[in-house]
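>>> build the 3D model from these lines:
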Amino acid sequence: MAATAVDADVIVIGAGPTGLMLAGELCLGGARVVVLEKLTEPTGQSRGLGFTARAMEVFDARGLLSRFGQGETVEISPMGHFGGTVFDFTVLPDAHFGARGIPQSITEQVLEDWAGELGADIRRGWEFVSLDDGYLDGDGVHLTARDPQGAERRLHAHWLVGCDGGASRVRAAAGFGFPGRDATRGMYLADVTGVELRHRPLGERTPHGMVMSAPLSEGVDRIIVCPDGTPAHERERTVTYDEVARAWHHITGEDITGGKADWVSSFTDATRQAEQYRRGRVFLAGDAAHIHLPAGGQGLSTGVQDAVNLGWKLAAVIRGENSPELLDSYHEERHAAGRRLLMNTRAQGIVYLGGAESDPLRELFGELIQYDDVKRHLAGMVSHVDLRYDFGEDDTHPLTGRRLPPRRFTGAYGTLRIAQLLRSGRGVLLDLADDADVRREASEWQGRVSVATLTAPSADDGDVLAGATAVLVRPDGYVAWAGSPADGDPKRLRAALERWFGPADRAPATARPAV
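Okay, the predicted model is just below:
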């Protein structure tokens, strides 16, 4: 077996949306990244057709929305659903269901182009095989991979991240526990041509199951078929269009055998989550860390958010600006977010896919959804904009641990959104009171934290700031600290800077502006 040393800070296994987003984040932070993908080329299949509101904000923060073919005004859907119960997401300020009609293949291409431009070495046709011992305590990770010619290669990096999906080999090789619930039913997904279908974009139940159908492009319909009583499929089993057509006919009575499928796939309602997202120098992200019933594009969107949460932290450790202990916060923050994801997708499955026994629950949801408080709660949950990380005793302000909403601030360069200030991948300190002490404090973190002296939003929108005159925002858009140094908070600001961005520089310089 040939021995090949790869000079990489991080090896990422898997070139799906999670792995590619992570590669881009790491490169943006100055890390050297190799991505190994067993497929020789993208499949072109698009299990996902969009992403949540929070994922859109993440893409916006890296300047990627304009790459989706619709400019920075990517088409959004104000209407969404929870378990098939439809409601208007605009009951929440800034909220919407997310982007619709963007095939996963396009999302992957956008992210692959971006990561490649930043320097990621994306190697297709390379398959992860095994992991050497010592990854918990060693100074690096040694692994074996099979190259496109079938030869086994020894590779080395300081860190390894498994983004290789629900059947993750990295997860198994590194010994991560993956408890949860086994699948109870099998379901189908297909893009169909050559038949006329009545559109059922939010699903339709019959005594035999549930189906969904919606136009994907000219002459192509996306169908989802969920027959009752169908046992769970083996993950590797090949599904045929005839099988899908039979299930469609059983549920609806409609004959679609005259059509054909561009591709077909299957999925289940299995629900599992890794016990840990980090073991030594090995991490999991995306479907490698959590699997669940697909509901509202949350899987892809959660994987993207996993990647951004881990990426800036790992890059900071690689640059030597922070200690490896910072990486523990990845598990703490994203494991809790994953638990909430699994809870809401399981709940939707019971409401959406349950038989007659779930009718009372569906009726109850129909009543509850009339209340604005319920709408706000559910909209925030499935759009991922209500997520709050637990920062312990540092949670001293209503904004702390939450993403900073996309408010518009006014500065010397005109009107700006927080996403525009995060394009570099650095943290940002918003000075909203033209406070020289705030700028002086941040000067000791030059290069890691930019400073923007801005005017807060109008009174109508300013309530989100709850009186804060300075806001420290992490590179992933979450608020690390908010308050008013003039009211006795300068020590807390300094503590937050040290916690998230490492020790201060010994020789302070002028704070670097954000714009």
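>>> can we go C-alpha only for contacts and neighbour counts from here?
Will do.
>>> roughly how far does the residue nearest to S130 when sequence neighbours are not counted sit from A2?
If the residues on either side of it in the chain are set aside, S130 comes closest to T144, at 5.2 Å by Cα to Cα, 6 or more residues apart in numbering. Using Cα to Cα, to the nearest Å, one gets 10 Å for the distance from T144 to A2.
>>> here is a second sequence; please produce its structure as well for comparison:
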Amino acid sequence: MSSTQHYGVAVVGGGPVGMLLATELGLHGISTVVLESNAATVDQPKAGTLHARTVQSLARRGHLPARRGGRLDQLTADAFHFAGMPGLTITAPAVEGTPIAGRTQADLERAFERRARELGVSIRRGHRVVALSQTADLVEITAEQANGGRVVVTADYAVGADGARSAVRRLAGIPSDDHPPTVAALLGQVRLLDPTGTPPGWHLTPRGWTVINVNPFGYSRVITFDFSGPHTDRHTPVGLDELRATASRIAGQDIPMADAVFTSRFSDYTRLTRQYRDRRVFLAGDAAHVHFPVGGQGLNLGLQDAMNLGWKLAATLRGHAGPGLLDSYHEERHPAGQRVVDNTRAQLALMRPGAQTDPLRALFRELLSLDQVNAHLGDMISAQETVYGSAPGSPWEGRFLPNLPLTADGRETCVAELLHPGRPVLLLFDGVDPGCVRAAAGWAHAVDAVRVHSPEPLPWGALLVRPDGYVAWAGSRSADEEDGVRSALRKWFGAPRPAGNAVSSGPAAGAVTVAAPGVSAG
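This is a model prediction of the structure:
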């Protein structure tokens, strides 16, 4: 067994969620290790849909391109589905670009891993976690290597991003609320021998559903949903014959296929942990929530967990977190997980075949034609309805700030670009209360204060924007806001410190260099 190494954060699980979290921590110079059991990224036909809030969030770190320009009162739209029914339109502000982006889970994992390594994160592949304990001061993790050796690491905090069968969740003893499976589902990547005769897309029959992405020139993804009951053995390998027979039976016609390069079985088993935090241990992604994979929400939910948790851990380790900041991770993300669990269970109820459900589906098709209903469901699926603890009487606090086109120091920029360094930003607009500028000086170690001009009239004199893009505080143009901004800065980022020139007229300069436990000064 090798000697113990200490880190600020140990991330268990190197999928997209764990690797994104690692990049968030590395961006702030936090000493971070990722422990991943797989020796390399595994290419599988899993999630590939990035919904609007995830697209917008990744653009705020430069993982996806940010759109400059556009009007705040215009929308862009993409067609989607609800419970397999067409007619849902997902919209987003035109200043954000496309509401939906296609990116495979494996591609995201590779991209985030490259970025994490560039930022100095230690990536340890071929390490399977077998033991975990925590004290008042640290977490100790034991990982078994592929060669049979064992490694022990300690960390100020640990995050389980290790999937549905999370070892961290089990070893930490974090309880959950579960719903047993009722549906037997199969997935395969195969060559269709009669692609033109195969029913494409979402196809409902009295026996269940087939969902087939027909590719006449290569491999096609075939999914089947059988509502007659769950799998007898969830872990039995799926053979080509079983997939072909099931797809043909449900479709009511022969669907010939060959050369299966990947197959798996899954169900509608649902789990939501009761706590996303247990002292120094956190859960993110499928380790915290598992649900029926309809609407492509699972990967997005996990990536949003990482965006929410990363900056809070970094601020805590750097010593400039307000009281209760780490607790806010559970307070904000658990309701988001519950929302997805509930809407996927509702969609599954709509998808059940049979005459008893047909009138309900017909009603929902009719409802989808109503703009207000369509917008409500589209914002729910794409997580654009998410609001974090909005203050009473405040229309903006807790909401996601659109990618406003701005000018700073005579240079065109936008909200997304100002958030690339991953630090909170205090936007100081034309005509801002001078007291806000004075207040910003005490938090220059934690917050980038930037004077900006908007080409369109805006209702604020100042906005405190969290690193994940949500508004922490909004100040009006007319009121004396010095006390308000001081209170907000103290609430989110702790006590002020002596500072020099705290206000810039351009983009943020980057991470601070104050060393703290688990922090590499940079």
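>>> before we move on, back to that, what residue in the second structure is paired with the residue nearest to S130 of the first structure?
In the second structure, T144 of the first structure lines up with T142, judged by TM-score structural alignment.
>>> swap in A167 of the first structure?
In the second structure, A167 of the first structure lines up with R165, judged by TM-score structural alignment.
>>> distance of that match relative to A287 of the second structure?
R165 of the second structure is 7 Å from A287 of the second structure, by Cα to Cα.
>>> those two: which is more packed in?
Neighbours were counted for R165 of the second structure and for A287 using other Cα atoms under 10 Å; A287 has more, 26 against 11.
>>> between R165 and A287 of the second structure, what contacts are shared?
Common contact partners of R165 of the second structure and A287 (Cα atoms under 8 Å, 6 or more residues apart in numbering): none.
>>> just to revisit the earlier point, please enumerate the shared neighbours of T144 and A2 of the first structure.
In contact with both T144 of the first structure and A2: E152, R153, R154, using Cα under 8 Å, 6+ apart.
>>> state the next helix or strand along the chain beyond the helix ranked longest in the second structure.
What stands out as the longest helix in the second structure, according to DSSP state H, is helix 327-351. Next helix or strand after helix 327-351 of the second structure toward the C-terminus (DSSP states H and E): helix 358-368.
>>> list the buried residues for that following helix?
Neighbour counts over helix 358-368 of the second structure (16 or more other Cα atoms under 10 Å) mark R361, F364, R365, L368 as buried.
>>> ok, stretch 194-213 of the second structure next?
By 16+ other Cα under 10 Å, the buried positions in stretch 194-213 of the second structure come out as 195, 198-199, 202-204, 207-213.
>>> among those, which lie within strands?
Judged by DSSP state E, these include W202, H203, L204, G208, W209, T210, V211, I212, N213 as members of strands.
>>> who has more neighbours, T144 and A2 of the first structure?
Neighbours per residue (other Cα under 10 Å) separate T144 of the first structure from A2, with T144 holding more: 19 against 8.
>>> so which helix or strand takes in that one?
T144 of the first structure is part of strand 141-146, with elements assigned from DSSP H and E.
>>> who touches that strand?
126-132, 134-135, 152-160, 281-282.
>>> whichever helix or strand comes after that strand vs the second structure, average offset?
Downstream of strand 141-146 of the first structure, the next assigned helix or strand under DSSP H and E is strand 152-162. Taken over the aligned residues, the distance from strand 152-162 of the first structure to the second structure averages 1.4 Å (mean Cα distance after the TM-score superposition for the first structure).
>>> next helix or strand past strand 152-162 of the first structure?
Next along the chain after strand 152-162 of the first structure, taking DSSP H and E as the criterion, comes helix 169-173.
>>> between the ones in strands among the buried residues of stretch 194-213 of the second structure, which sits nearest P293 of the second structure?
For those, the residue nearest P293 of the second structure by Cα to Cα is V211; the value is 12.3 Å.
>>> apart from its chain neighbours, what residue comes closest to the closest one?
In space, V211 of the second structure is closest to W202, 4.5 Å off (Cα to Cα, 6+ apart).
>>> one more: A40 of the second structure?
Excluding its sequence neighbours, the residue lying closest to A40 of the second structure (Cα to Cα, 6+ apart) is R125, at 7.1 Å.
>>> do you know how far the one you found is from R169 of the second structure?
Distance of R125 of the second structure to R169 of the second structure, given as Cα to Cα: 20 Å.
>>> between those two, who's got more neighbours?
Higher neighbour count among R125 of the second structure and R169: R169, with 26 against 18, using other Cα under 10 Å.
>>> is it true that the more buried one touches G285?
No: using Cα atoms under 8 Å, R169 of the second structure is not in contact with G285; the gap is 11.5 Å.
>>> identify all contacting residues around the helix or strand in which R272 of the first structure is found.
Element membership for R272 of the first structure, per DSSP H and E: strand 271-273. Contact with strand 271-273 of the first structure is made by 178-183, 289-293, 338-339, 342, 346, as judged by Cα under 8 Å, 6+ apart.
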